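>>> Test case, fold it:
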Amino acid sequence: MDKKIKPNIPAYFYWSATIALIIVFLIVGRSILVPLAWAVLFSFLLVPLVIFLEKHGWKRPLAILTSLILFLIIIGALFYFLGSQVVAISSELPSITGKLSVYINDVKDFVESHLNIIPQGSDLQKILVGQAEKMASFFLKHVTTIGQTLMYVFLMPVFVYFLLYYRELPAKFVRERYRDRENRESVSHVFFKIQKMIEKYLVGVLWLTATTAVMDFIVLISLGVNYALFFAVMIALLNLIPYVGNLIAMIVVVGYALLTSDSLLVPLLTLGLLWVANILQENMVRPWLVGSSTKINAFIVLISVIVGGMVWGVSGMVLFIPIVGVVKIILEEVPTLRPFAVFLSDTGKVTEEEEPEKPDTGNEES
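Sure thing, here's the model as predicted:
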């Protein structure tokens, strides 16, 4: 009898196909997955307050709604402050554009006198203005992306409510799905590690954001830069995007200082001090507050930011870091996949965390 010969397909083909399908799924389902991912993070942020209210006799729906309203008020106040400051800064545009024209003419004169290049008419000015317009178009494109992301805000409160209301479902699922004690404890341990990682990550991010805002505010206010609080908050928020966000924020702040100051000393000092603050944040504060939670090496963090930006835009640049942290934990618990976890690790080792004797089911989330 003729034996059927099965095609010998390399294992890397299956892995490549799986990764490709996951990326396609993330892109196609971004309209739901992005607000859902944000909702998961926000639910972890709000669950301590919800549990506190429940322990003091509040019904769960009322505790969740109260926590959500307080959270939305804080977020709304933050965006109102940022928006009002942007409107105030836009009133200075005539003087800023006038100063920009002066700098363009200075550059033109420098080129003519030192490089023996005589631009025809205002060609140099047209070139620089054209490049500025391209940069503005690029910025507006990403602002539009942010605006589209903000549209997801209408879905987030709904997702957060149900995630908090049904937060015991993962534990119940594990109990029903895995009847034998060994498998049940193993899966419960994975859920516990993911929960603790996200909690530590959120606390670290909050402290990092606050520390960044305070440090940069002190720098900017000491140099006499206008709207110091606004720019400090902007830098802190953009700093949520590792490597890329802080660079964009520094360009904006230094550019504003250059166009609104009478002396070059102020923008130079602004650049220098913000750069020093950034070095301290990236090499001391971030590894201590945030890096210890996800335990992902810097190269994987950078790749996560790039891929996240390609797949989910600005939201992906922030969300993919904890997502990769979750993936790393899952890989650590599967013996055949553990080498991949080592590849993601910042130490090249797979670390184990001890599970508490009685984990608080009130903190478990979906």
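>>> CA only for contacts and neighbour counts going forward, please
Fine.
>>> Helices of the stretch 201-350 of the chain, residue ranges please.
Secondary structure of the stretch 201-350 of the chain, counting by DSSP state H, counting those that start in this stretch: helices at 228-238, 244-260, 265-280, 286, 292-294, 298-312, 314-333, 338-344.
>>> I have a second one here; can you model it like the first so I can compare?
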Amino acid sequence: MKAKQILFILTLLIVGTYFMLLGTIEAAGFLKPFAVAILLTLICIPLCRKLERWKFSRALAALTSVVISLLLFLSFFVVLSAQVVNISERWPEIKTSIQPKLEEFNKSLAEKTGLDFGEELGEFFPSQDSNSVNQSAKTETAAVANSPNQDASTQGSSTEKIAAKAASEVGSLLKNFFNFISSAVLTLVYLFFLLLYRNKVKLSILKFFNSQNRKEAEDVMNNSIELSLNFIVGRLILIAFLAVIYSIGLSVSGIENAILISVIAAILSLVPFIGNIIGYGLAMVMALFAGAEVGGIIGVSVTFGIAQFVESYILEPYVVGSKVEVNPLVTIVVVILGGSIWGIVGMILSIPITGIAKIIFDATPSLEPLGYALGEEDLEGADEQNFLSKWGQKLWSKVSK
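Modelled structure (predicted):
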């Protein structure tokens, strides 16, 4: 009988989780802007409070916070767009520089391991012969199309197909653009009203509790909101500091497009260990393809080593705090799960949402085991997992004596 009850409960959990995830995917158009707006609200609450202490009305403080958020996003978008445009303009030159090195590496790899990626490389970097063949094919096609014996109906159908394909691509591009604009506008609208009615939202949640438990629930909510604010704002500060450190170091090392690489590496630092490794690998690849000398490669390694030390032993303990750190296994799982549900937006939102969930679990006595499972408390060997941090700690202990 007990086994049947366990099986029944397990079945309900599996079915419930499946339909919850399915509903989350289906309702992505509504939930994604709203989730982003909630996180932005937590980030903007300190600014709103400060503006209100300066005698701003609540509506004006909320509107000012929304405008500042929009300006910061536009500035970030402009900087990244400029870097991407720079790469796209120089892509023929970069491709010319990269292709011989990749072909040489592939040849060496094929000789030593038997693995040959020549076909895959050919798709991205077609050889001169294939280019000439393609050009000849285009010339022959054009000659046939201009031939007086060519059937007019065939030419007409080809032109219609090309026009239909172009119209489809333009339509898809416009659809994605307007979807992005509508989601951004919705997010800003949600942000304004969440800031304006934040006290009402809080009181509405408290009304679910009876009078005996309301004070305890209010303490839990206040503690959760405060820790969530510190966690999210701290993470943003950490990313900003890392982006500055990476930008300075990579620029001094002579790496091209240092700002773009630095921003990407700083955002990737949200994923422990793996993110730092990917960011470092991206910078090294760009340095090698750009023809950097030994000094530049050493500069990249030193930059990431210093940044890792500063992040782990100066910024993270004091800016973010170890109480809300999520362990690496959970981090990787939630990032992959977020990406499979909401794509890039899900990957970005997954870590702060998990951090906030851990805060709420830790503050609720009945959910403390879940908070413990998500966190790094008593995680054996956590310090040994990061050799750069361990090296930095030893160096700091010697310097500080």
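>>> quick one, which of the helices of the stretch 201-350 of structure 1 is nearest to residue 213 of structure 1?
Ranking these by their distance to residue 213 of structure 1 (criterion: Cα to Cα) puts helix 228-238 first, at 4.9 Å.
>>> Between helix 244-260 and that closest one, find me the angle.
If you take axes from the mean of the first three to the mean of the last three Cα atoms, to 10 degrees, helix 228-238 of structure 1 sits at 160 degrees to helix 244-260.
>>> hang on, the earlier thing: closest to residue 169 of structure 1 out of the helices of the stretch 201-350 of structure 1?
From the helices of the stretch 201-350 of structure 1, taking Cα to Cα, the stretch that ends up closest is helix 314-333, at 18.6 Å.
>>> ok, and what's touching the closest one?
Helix 314-333 of structure 1 has contacts (Cα atoms under 8 Å, 6 or more residues apart in numbering) with 34, 37-38, 142, 145-146, 149, 190, 193-194, 197-198, 201, 240-241, 294-296, 301, 304-310, 337-338, 340-341, 344-345, 350.
>>> circling back to that earlier point, turn the helices of the stretch 201-350 of structure 1 into JSON lines, columns for mean neighbour count and distance to residue 112 of structure 1.
Formatted as JSON lines, those follow (neighbours: other Cα atoms under 10 Å; distance: least, Cα to Cα, whole Å):
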{"stretch": "helix 228-238", "mean neighbour count": "21", "distance to residue 112 of structure 1": "36"}
{"stretch": "helix 244-260", "mean neighbour count": "18", "distance to residue 112 of structure 1": "23"}
{"stretch": "helix 265-280", "mean neighbour count": "17", "distance to residue 112 of structure 1": "25"}
{"stretch": "helix 286", "mean neighbour count": "20", "distance to residue 112 of structure 1": "46"}
{"stretch": "helix 292-294", "mean neighbour count": "20", "distance to residue 112 of structure 1": "54"}
{"stretch": "helix 298-312", "mean neighbour count": "18", "distance to residue 112 of structure 1": "40"}
{"stretch": "helix 314-333", "mean neighbour count": "21", "distance to residue 112 of structure 1": "42"}
{"stretch": "helix 338-344", "mean neighbour count": "18", "distance to residue 112 of structure 1": "53"}
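>>> Need these in JSON lines (columns: distance to residue 210 of structure 1).
Below are the helices of the stretch 201-350 of structure 1 laid out as JSON lines (distance: least, Cα to Cα, whole Å):
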{"stretch": "helix 228-238", "distance to residue 210 of structure 1": "7"}
{"stretch": "helix 244-260", "distance to residue 210 of structure 1": "14"}
{"stretch": "helix 265-280", "distance to residue 210 of structure 1": "13"}
{"stretch": "helix 286", "distance to residue 210 of structure 1": "12"}
{"stretch": "helix 292-294", "distance to residue 210 of structure 1": "18"}
{"stretch": "helix 298-312", "distance to residue 210 of structure 1": "21"}
{"stretch": "helix 314-333", "distance to residue 210 of structure 1": "17"}
{"stretch": "helix 338-344", "distance to residue 210 of structure 1": "28"}
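>>> Out of these, which gets nearest to residue 184 of structure 1?
helix 314-333 (13.0 Å).
>>> how big's the offset between the closest one and structure 2?
When structure 2 is superposed, helix 314-333 of structure 1 averages 2.8 Å from its matched positions, counting by mean Cα distance after the TM-score superposition for structure 1.
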